[in-house]
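>>> Sequence and computational prediction follow.
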Amino acid sequence: MNIEQARFNMIEQQIRPWDVLDKGVLGLLAVVRREDFVPAAHRALAFVDTEVPLPEGENMLPPRVEARMLQDLQVQRHERVLEIGAGSGFMAALLGHRAQSVISLEVKPALAKLATENLRRSGAANVSVVQADGVHGYAAEGPFDAIMMSGSVSKVPEELLKQLKPGGRLVAIEGDEPVMSAVRYTANADGTWSRVSLFDLDATRLLGFPEPARFHF
């Protein structure tokens, strides 16, 4: 496989057509080596439009979804970012290129170790991975300018929204199968939040977040 041609095709055939037009985001995807964050057994899927399996039953989001969420979070160079769900560390690496600093929470020890090692090899010095349950965020280091939730939840907890600075943004995938949407919350100065629906998709759940009650016959 021609790696650079595959990367180019990923950007031009999957990502750009999905309304990812931010030149900074497109440039990052050309230089941050996604294949280095994919487990060796699935390296052939690094540039494919699909979720990529990770250890312990988790998955990387498809490239176009990662790119669109990164674009919609609108991270600036002076900002501090919290990520919920480190996975393999790829999204944290992308965020690290755009932010002042990134803290990425990962509840599963094997994934926290994998993400830490991948980020170290990539030279992401301003990104740290913390093995912790992301349900409650990381108030001790907050508030944050931006929060990225790298997976889906039924509903974004208010506890996380309260860890945003005024003007801060949180991007997540919210809802229940078969209807989920990527959303962006923005913290208002009066302590409320504005919510915008960005696009529809289906995605793997983040662990530990509350699920709606299911009706049983």
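Happy to help now that I have it.

>>> From now on I want contacts and neighbour counts done on CA atoms only, so please keep to that.
OK.

>>> Need the single longest helix in the protein, by residues.
Taking DSSP state H as the criterion, the chain has its longest helix at helix 109-122.

>>> ok, and here's another one to check against it:
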Amino acid sequence: MDQKKRLLDGMRGRINESVLDAMSRVPRELFVPEQLRDRAYEDTPLPIGLGQTISAPHMVAIMSDLLDVRPGMKILEVGGGSGYHAAVLAALTGPQGRVYSVERMADLAAAARRNLRAAGIENVTVVEGDGSLGLPEHAPYDRISVAASAPKIPEPLKEQLQVGGKMVLPVGGGSQELILVTRKNGLLAEEKMGVIFVPLIGKEGFGERQI
């Protein structure tokens, strides 16, 4: 698809080729509402219902690039939405890897499962729940990706990150920063760029309800 190729070519030189290759193999049009499919390869967030959005492709690319996903890794994704970012992470970790995607809205979780099935992606498990608490039953994770802004780095996510692992997440209320967390002997947190995400809702986020 010309529009898809133009989008990915525009990121070359800034984003790792492995990420661009993964994105080239994921049909984003299957993860947006049918009436918006002709806009699937615009570099912009798009509404997916219930007040939520699918992130702009460049943001998915930046977050995936920062995570430096390798084949066979176990990944936790918080804020699964329509399943697109999980699909890209699944392409990066490959058939020997596994992505666990947590989405708090039942309707979106069900839609993500349908979308992933339609795209032929089999190494993603979508779980309905409070993503701010992580998913301790499958921890520790090599990588954690969070697609909603937290007031601070949630303690459960820190605890569920493997030694040597990386986590990327937006932090802040009005003003948000994309943070890369690396766990070595302790936790190293690096600010990468200003961003705008929906708030992380949950016990370790901005309360139990949407603000």
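Received the coordinates, thanks. Since the model is a prediction, treat every value here as computed from it, not as a measurement.

>>> What would you report as the TM-score here?
TM-score of the superposed chains, computed with TM-score structural alignment, normalised by the length of structure 2, equals 0.91; 203 aligned residues with a C-alpha RMSD of 1.6 Å.

>>> follow-up on the earlier one: over in structure 2, find the residue span the helix or strand following the longest helix of structure 1 aligns onto.
Next helix or strand after helix 109-122 of structure 1 toward the C-terminus (DSSP states H and E): strand 127-131. Using TM-score structural alignment, strand 127-131 of structure 1 corresponds to residues 124-128 of structure 2.

>>> Quick check: buried residues in the longest helix of structure 1?
Buried residues in helix 109-122 of structure 1, counted by 16 or more other C-alpha atoms under 10 Å: 110-116, 118-119, 122.

>>> which two in those are spaced the farthest apart?
110 and 122 (18.4 Å; C-alpha to C-alpha).

>>> Residue 26 of structure 2 and residue 64 of structure 2, how far apart?
Counting by C-alpha to C-alpha, to the nearest Å, the gap from residue 26 of structure 2 to residue 64 of structure 2 is 14 Å.

>>> Then residue 206 of structure 2?
Applying C-alpha to C-alpha, the value for residue 206 of structure 2 to residue 64 of structure 2 is 24 Å.

>>> and if you look at residue 8 of structure 2?
Counting by C-alpha to C-alpha, the separation of residue 8 of structure 2 from residue 64 of structure 2 is 14 Å.

>>> ditto for residue 177 of structure 2
16 Å.

>>> Could you check which of those two is surrounded by more residues?
Legend: neighbour count by other C-alpha atoms under 10 Å for residue 177 of structure 2 and residue 64, higher for residue 64 (25 against 19).

>>> helix or strand for the more buried one, which one?
Using DSSP H and E, residue 64 of structure 2 maps to helix 57-67.

>>> residues in structure 1 aligned with that helix?
So helix 57-67 of structure 2 sits over residues 63-73 in structure 1, by TM-score structural alignment.

>>> Sounds good, over and out.
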